[in-house]
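A.B. asks: pasting a predicted model and its sequence here:
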Amino acid sequence: MNWFLLQTDNDFYVRLCFTFIPTLCDKFLPILQLNTLTIKYIGLGLLAFALIWTIIAQGHRKKSWRIGIDTETKTELITAGIFQFSRNPIFFGMIVSLVGLFLTTPNALTILFLILGHILIQIKIRLEEEFLTEQHGQKYTDYKQKVRQLI
């Protein structure tokens, strides 16, 4: 298949990739139907939204901020602010950013990142929710019934 027949006039990034790394770019398998300026702008909008959303969520965590599951430090359960809409707003922001990345550069590699990222985030959510159920008991169980996992 001729690579140049697949390209469109707005396909600057694919051409740039092909110019510098032709064999690698062919492996990315660009999804040309999604490679439009409108979809790229939607992707950039999602990336900006995800960044702002995640910063707000981190701010609402206050002193409960941690990385991973910390069994040694007891933190309070945050249910206010953005956490009243999502039990996992930071993970939601990460998923939105993966969707935004895919839309700005629609190819096989970014869709793989999106799929694997979503799977790994779901695993992480399940582990953290088990931990939070153990740490906060009925309070967290009640919170889970009121607030959706992502949004």
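C.D. replies: Cool, the structure landed. Numbering: from 1, shown residues only.
A.B. asks: for the rest of this, base every contact and every neighbour count on C-alpha atoms.
C.D. replies: Will do.
A.B. asks: on the three-state scheme, the residue nearest to the spatial centre of the chain is what?
C.D. replies: Per CA atoms, centre = their mean, the C-alpha nearest to the average position across the chain is that of Ile95, at 2.0 Å. Here Ile95 is recorded as helix under DSSP: H, G, I helix; E, B strand; the rest coil.
A.B. asks: what's near enough to touch it?
C.D. replies: Residues near Ile95 by CA atoms under 8 Å, 6 or more residues apart in numbering: Leu114, Gly117, His118.
A.B. asks: now do 7 Å
C.D. replies: His118 (CA atoms under 7 Å, 6 or more residues apart in numbering).
A.B. asks: quick one: end-to-end length of stretch 128-143, please.
C.D. replies: Stretch 128-143 stretches 14 Å from its first residue to its last (CA to CA, to the nearest Å).
A.B. asks: pasting the second one now:
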Amino acid sequence: MFLKIPPPIFVVIALLAIYGCKLFLPLWQFKTLWIIVIPLIIIMMTIGFSSVLALSKADTTISPFTPEKTTRLVTRGIYQYSRNPMYLSLLLLLIVAVFISGELSSFFVVITFVLVINHYQIKPEEKALMHLFGDEYRNYYLHVRRWL
């Protein structure tokens, strides 16, 4: 079962929830640690752009809704380190938002994001890719981590 909400929309909802935690569920506030935030933003952007570029170069779909339209299994570049670098970059965006919000309770949103994306998006994608690419994907699955 795929997530009915596109992952970027789910991220927007998560960003709003992070802001909501700061307003309505303040547990423990901390100062924004820009020394952490700035490098995370650079890493997030590098991973995000690298993943889209790798899929574009391979002339395959980037749509999370149509893994069956994938024409080629991309295993090079950023994909040799993570099977899901686009979702990893979205996760880093949420972590950056938590550090900027300065509210510890916001980490619950990040944990929820990982659980939901894993269950409703990544696992169905993996199943579709296993069906499409068979042993080639199985070997990739066994050697490259889901997130990092």
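C.D. replies: Nice, I can see it. Quick caveat: nothing in here was measured; it's all calculated off a predicted structure.
A.B. asks: next helix or strand past the helix or strand hosting Gly20 of structure 2?
C.D. replies: Take DSSP states H and E as the rule and Gly20 of structure 2 turns out to sit in helix 7-24. Remark: after helix 7-24 of structure 2, the chain's next helix or strand is helix 34-57, criterion DSSP H and E.
A.B. asks: list the helices and strands that following helix packs on?
C.D. replies: Judged by 3 or more CA pairs under 7 Å, 6 or more residues apart in numbering; DSSP states H and E, helix 34-57 of structure 2 is in contact with helix 85-101.
A.B. asks: and the helix it packs on, how far out from the chain's middle?
C.D. replies: Relative to its chain's centre, helix 85-101 of structure 2 lies at 8 Å (CA atoms, centre = their mean, to the nearest Å).
A.B. asks: what's the answer for stretch 47-61 of structure 1, then?
C.D. replies: 12 Å.
A.B. asks: which position in structure 2 pairs with the residue nearest to the centre of structure 1?
C.D. replies: Here Ile95 of structure 1 is matched to Leu91 in structure 2, going by TM-score structural alignment.
A.B. asks: likewise for Leu47 of structure 1?
C.D. replies: By TM-score structural alignment, Leu47 of structure 1 lines up with Ile41.
A.B. asks: that match and Arg76 of structure 2: what is the separation?
C.D. replies: Relative to Arg76 of structure 2, Ile41 of structure 2 is positioned 23 Å away (CA to CA).
A.B. asks: please identify which of those two sits among more neighbours.
C.D. replies: Neighbours were counted for Ile41 of structure 2 and for Arg76 using other CA atoms under 10 Å; Ile41 has more, 17 against 12.
A.B. asks: brilliant, that's me finished.
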